[in-house]
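S.K.: need coordinates for the following:
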Amino acid sequence: MENIKSVSAGMPVRREGLRLFSGVQKLIKQSVVIVLLIVFWELAPRIGVFDPAFFPPFSDVVNALWGLIVSGELFDHFAASMLRSLAGFSLALLVAIPLGLIIGWYPLARELLNPVLELFRNTAALALLPVFMLVLGIGETSKIAIVLFACTWPILLNTIAAVGNVDPLLIKSARSMNVPPFKLFLKVILPASVPTIFTGIRMAGTGAILVLIAAEMVGAKEGLGYLITYSQYNFQIPEMFAGILTIALLGLLINQGLTVTERKFSKWKQQVND
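M.R.: Sure thing, here's the model as predicted:
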C-alpha cells in the first residue's frame, strides 16, 4: 500500500519533469534557425559576401544598440513610438470591438454598414497617410489617427466574423432554456467569440508598430522610425540596423504578450477541451 502511495505521489513530479524537458527541447528547436541567422549575419560581411559599410556584422549592430541604450537615445525614441502606438491601438479597441459585436449580432446593422466596410477594408492605411497629415497636421494627432485606422479593421472584421461563427447549437440550447437576449449575448456569444477576436487584436498589435514606423519616417522628430531614417541619412548604418532590430524585438514582445492575454481570457475553452 505504501509503495502504491509513493508511486502515485511521484507521478505529478515525473509528469512535470517530462513537461519541462519537452518545453526545453521545443525551445532549442525554435532557436536553431535564429542562431544560424545570427552566425550568418556576423560572418557574411567579414568574408566579403556583403559590404560591411552597408551591411555591418551583427556584433557591430549590438555595439551600436548598446551605445544607444547607454546614452538614453533609444529609450526616448522607444517611448515616443510606444505612446503613439498604444494610444491608437487602445482607441481602436474601444471603437472596433463594440461596433463589431453590434454588426455581427444585428443583421440590419450588417446590411447597412457592409458596403462601407468593404470599401475601407481594402484601403491601405499608408495610402491615406498624406490625407491624415493634410487634415490633422504632422504632429501627434495624425500619427495616432493613422494607427487607429490601421488597427480598427483587423479587430472589427474578426469581431464580426467571431459573432457570426458562433456554434448555432449553443444559441439554440440557450434559447431553449429561456435565457434573456442580453444574458445570451453576455454568457454565450461573447465568450465563444474571444479566440477569433484576439486573432484580430494580435494582427492589429503588430500592425500598429509597422504603420507607425512608416509614419514616423515621413514627418517626426522622435520615434523609432525617425531614428532609422536619421541614421540612414547620416550614414550611421549600425545605428540604423539597431533601430530595425529593436522594432523586430518589440513586435515579438507585443505578439507574445497578446498571446498570453488570449490564453487567460480563453481558459474556459481549454477546460472544455480537457
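
S.K.: please make it C-alpha for all contacts and neighbour counts, starting now.
M.R.: Noted.

S.K.: skip ahead from the longest helix seen in the chain and say which helix or strand is next.
M.R.: Taking DSSP state H as the criterion, the chain has its longest helix at helix 2-46. Next helix or strand after helix 2-46 toward the C-terminus (DSSP states H and E): helix 58-71.

S.K.: so which bits of that next one are buried?
M.R.: Along helix 58-71, these residues count as buried under the neighbour rule (16 or more other CA atoms under 10 Å): 58, 60-62, 64-65, 68.

S.K.: look up how far residue 201 lies from residue 254.
M.R.: According to CA to CA, to the nearest Å, residue 254 stands 11 Å off from residue 201.

S.K.: quick one more, to check against the first:
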Amino acid sequence: MSSTEIPIKEAVPGPAARARGARTLRDKRSFLPALGLNLIALAVGVGAWALLARAGVQALPGPVAVADRAGELIADGTLPVDALASLRRVLTGFALGTLLAVPVGFLMGWYPVARGLLEPYVQFFRTVPPLALIPLAIVLLGIGEVPKVFVIFLAAFLSSVVAAFQGVVGVDRTLIDAARVLGARDGTVFVKVVVPASAPFILVGMRIGLGSAWGTLVAAELIAAQEGLGFRMQQAQLYYDLPTIFVGLITIGVLGLLMDRLLLLAERRLTRWQETR
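M.R.: Here you go, the predicted structure:
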C-alpha cells in the first residue's frame, strides 16, 4: 500500500443494531421448534381424546363424531351465524372496555387525585364477578344486545384498567426526570415517555381482558339470546347433545386463540425497543 492510500475501515454495527440482529436470528431459530412442539402437543391431545372416547369415558364423543357434527352445522349455516354473533359481541365489549380502561388507567397512574377517586370503585367491582351483575343488567338494560355486551365490556374493562394503571406507576422515574431536565413539559413527558413505557403493560392487559371477554361470553348469552355459540351450547345441553357442545367449545377456543395471537404479534411489533433477555 502506497503512502497516499488511506485504509478504509469497515463499518461496525452499533450495540442497538447487533441486538436487533441477534433478536431476529433468535426469533427465526425459535419459531420452527415452537411450531413443531405446538403440532406435537395438538396431536397428543387429539390422540388422548380419541383414546378416552374409545374407552367410553362418560359417553365422551370422539374427534370424528365432533368433526362430523361440525360439518353438519357448517353445511346448514348454523355454526357461521353463531360464530359471527358471538364474535360481534366479544369484539364490541372488548373494544369498548379497552378504550375506556386505557384512559382511566392513565388518569389513575398519573394524577394522585384521580387515583384516590377512582381506585376504590375499580377495586370494588374487581371483586364482584361480572356474571353476578347479569340479573341487574337484565332489570336495568332489558334483554336485548345491550346487557350481553355490557357484561362482556365489564369483564374486559376491569382486566385492562389495572394493567394500564400499573404501567404508568411502573415507569422508571429516571426517564421522567431526564425528560424534565431537558425541558419537557408534563404533556410531552406523558406522551413521549410514559405512554411508550406503559405499552407492554397495556398490551398484556388487553390479552387478559380478551380472555375475560371470551370467558364471559357463554354466561352473557344466557340473556335471552337467539343465536351465538353460548346459546347453541345451552340448547344442546337440554338435549344432551355432547358433539354440539364440543363444537361450540372448540370454536370459542380457536377464535380466542387467533385473536390472542394477533395481539401478541402487535405486542412484539410495538415493543421492539425493549431489551430482551
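
S.K.: TM value for the aligned chains?
M.R.: The TM-score (TM-score structural alignment, normalised by the length of the first structure) is 0.87; 255 aligned residues with a CA RMSD of 2.0 Å.

S.K.: returning to that earlier point: for the longest helix of the first structure, the distance to its chain's centre please.
M.R.: Relative to the centre of its chain, helix 2-46 of the first structure is centred 26 Å away, using CA atoms, centre = their mean, to the nearest Å.

S.K.: three-state assignment of the residue nearest the centre of the second structure?
M.R.: Central residue of the second structure (CA atoms, centre = their mean): residue 207, 2.3 Å from the mean position. Put simply, residue 207 of the second structure is helix when judged by DSSP: H, G, I helix; E, B strand; the rest coil.

S.K.: any idea how far it is from residue 258 of the second structure?
M.R.: As judged by CA to CA, residue 207 of the second structure and residue 258 of the second structure stand 12 Å apart.

S.K.: and residue 134 of the second structure, by the same measure?
M.R.: Residue 134 of the second structure sits 28 Å away from residue 258 of the second structure, going by CA to CA.

S.K.: can you check residue 88 of the second structure too?
M.R.: Distance from residue 88 of the second structure to residue 258 of the second structure, counting by CA to CA: 15 Å.

S.K.: between those two, which has more neighbouring residues?
M.R.: Between residue 88 of the second structure and residue 258, residue 88 has the larger neighbour count (other CA atoms under 10 Å), namely 14 against 11.

S.K.: distance from the helix or strand the more buried one falls within to the first structure after superposition?
M.R.: Element membership of residue 88 of the second structure, judged by DSSP H and E, is helix 78-110. By mean CA distance after the TM-score superposition for the first structure, the fitted helix 78-110 of the second structure averages 1.0 Å away from its aligned residues in the first structure.

S.K.: now whichever helix or strand comes after that helix: which residue numbers in the first structure?
M.R.: Later in the chain than helix 78-110 of the second structure, the nearest helix or strand by DSSP H and E is helix 112-126. Using TM-score structural alignment, helix 112-126 of the second structure lines up with residues 107-121 of the first structure.

S.K.: for stretch 244-260 of the second structure, same thing?
M.R.: Against the first structure, the aligned range for stretch 244-260 of the second structure is residues 239-255 (TM-score structural alignment).

S.K.: show me the contact partners of the matching stretch.
M.R.: 61-62, 64-65, 68, 202, 205-206, 209, 224-225, 227-229, 231-232 (CA atoms under 8 Å, 6 or more residues apart in numbering).

S.K.: what ranges do the strands span in the stretch 101-250 of the first structure?
M.R.: Under the criterion DSSP state E, counting those that start in this stretch, the stretch 101-250 of the first structure carries no strands.

S.K.: show me where it has helices.
M.R.: Secondary structure of the stretch 101-250 of the first structure by DSSP state H, counting those that start in this stretch: the helices cover 107-121, 129-136, 140-164, 168-176, 181-184, 190-218, 224-233, 237-265.

S.K.: need the winner for burial among those helices.
M.R.: helix 140-164 (a mean of 24; mean count of other CA atoms under 10 Å).

S.K.: mean shift of that one relative to the second structure?
M.R.: Its aligned residues in the second structure lie a mean 0.7 Å from helix 140-164 of the first structure after superposition (mean CA distance after the TM-score superposition for the first structure).

S.K.: report the aligned residue range of the second structure for that helix.
M.R.: Mapped onto the second structure with TM-score structural alignment as the criterion, helix 140-164 of the first structure occupies residues 145-169.
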